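*Asks:* Got a predicted structure here, sequence first:
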Amino acid sequence: MKAGIKKSQGSVITFSDNSEVLYTVFSVKELDSSLDIVCGASGKEAYRN
């Protein structure tokens, strides 16, 4: 909420693994389902997936 999610049109989300990305995407979508989200993970495990 401090980041101003309710006022934004979209979000870019990156973390080191897929589970953190998915948790954050679902949390943000719960706050505002109309947001456009671009996400990705950059860790070694995420690369294999």
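*Replies:* Yes, it's here. Numbers count the residues shown, from 1 in each chain.
*Asks:* Please count neighbours and contacts with C-alpha atoms only from this point.
*Replies:* Fine.
*Asks:* Strands of this structure, start to end?
*Replies:* Counting by DSSP state E, one finds strands in the chain at the ranges 10-15, 36-41.
*Asks:* among those, which is nearest residue 26?
*Replies:* Residue 26 lies closest to strand 36-41 among those, at 10.3 Å (C-alpha to C-alpha).
*Asks:* then this one, side by side with the first:
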Amino acid sequence: FLVGFVGPILVVPEANQGPLLGIFFTGPLGVVVGLVWGLARAADRTSLHDD
């Protein structure tokens, strides 16, 4: 989220849509990626304990 929010502000400071990238794209994308990653790790751990 922080990279998507601050990155465009640093690259093009005169563009006022910079923070929208972090709020609407990279923030939710990070949530989805984190959810998928966490579910995959949880599934992997439970499959290891089933042996």
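*Replies:* Perfect, thanks for sending it. Keep in mind that what you see is a predicted model, and the values were worked out from it rather than measured.
*Asks:* How close are the two chains, by TM-score?
*Replies:* The TM-score (TM-score structural alignment, normalised by the length of structure 1) is 0.29; 23 aligned residues with a C-alpha RMSD of 2.2 Å.
*Asks:* where's residue 4 of structure 2, which helix or strand?
*Replies:* Element membership of residue 4 of structure 2 [criterion: DSSP states H and E] is helix 2-11.
*Asks:* what's the answer for residue 36 of structure 2, then?
*Replies:* Counting by DSSP H and E, the element that carries residue 36 of structure 2 is helix 27-49.
*Asks:* for that helix, packing partners?
*Replies:* Here helix 27-49 of structure 2 touches no other helix or strand, going by 3 or more C-alpha pairs under 8 Å, 6 or more residues apart in numbering; DSSP states H and E.
*Asks:* residues of that helix that come out buried?
*Replies:* Within helix 27-49 of structure 2, the residues that count as buried by 16 or more other C-alpha atoms under 10 Å are residue 27.
*Asks:* tilt between that helix and helix 2-11?
*Replies:* Using axes from the mean of the first three to the mean of the last three C-alpha atoms, to 10 degrees, the inter-axis angle of helix 27-49 of structure 2 relative to helix 2-11 is 150 degrees.
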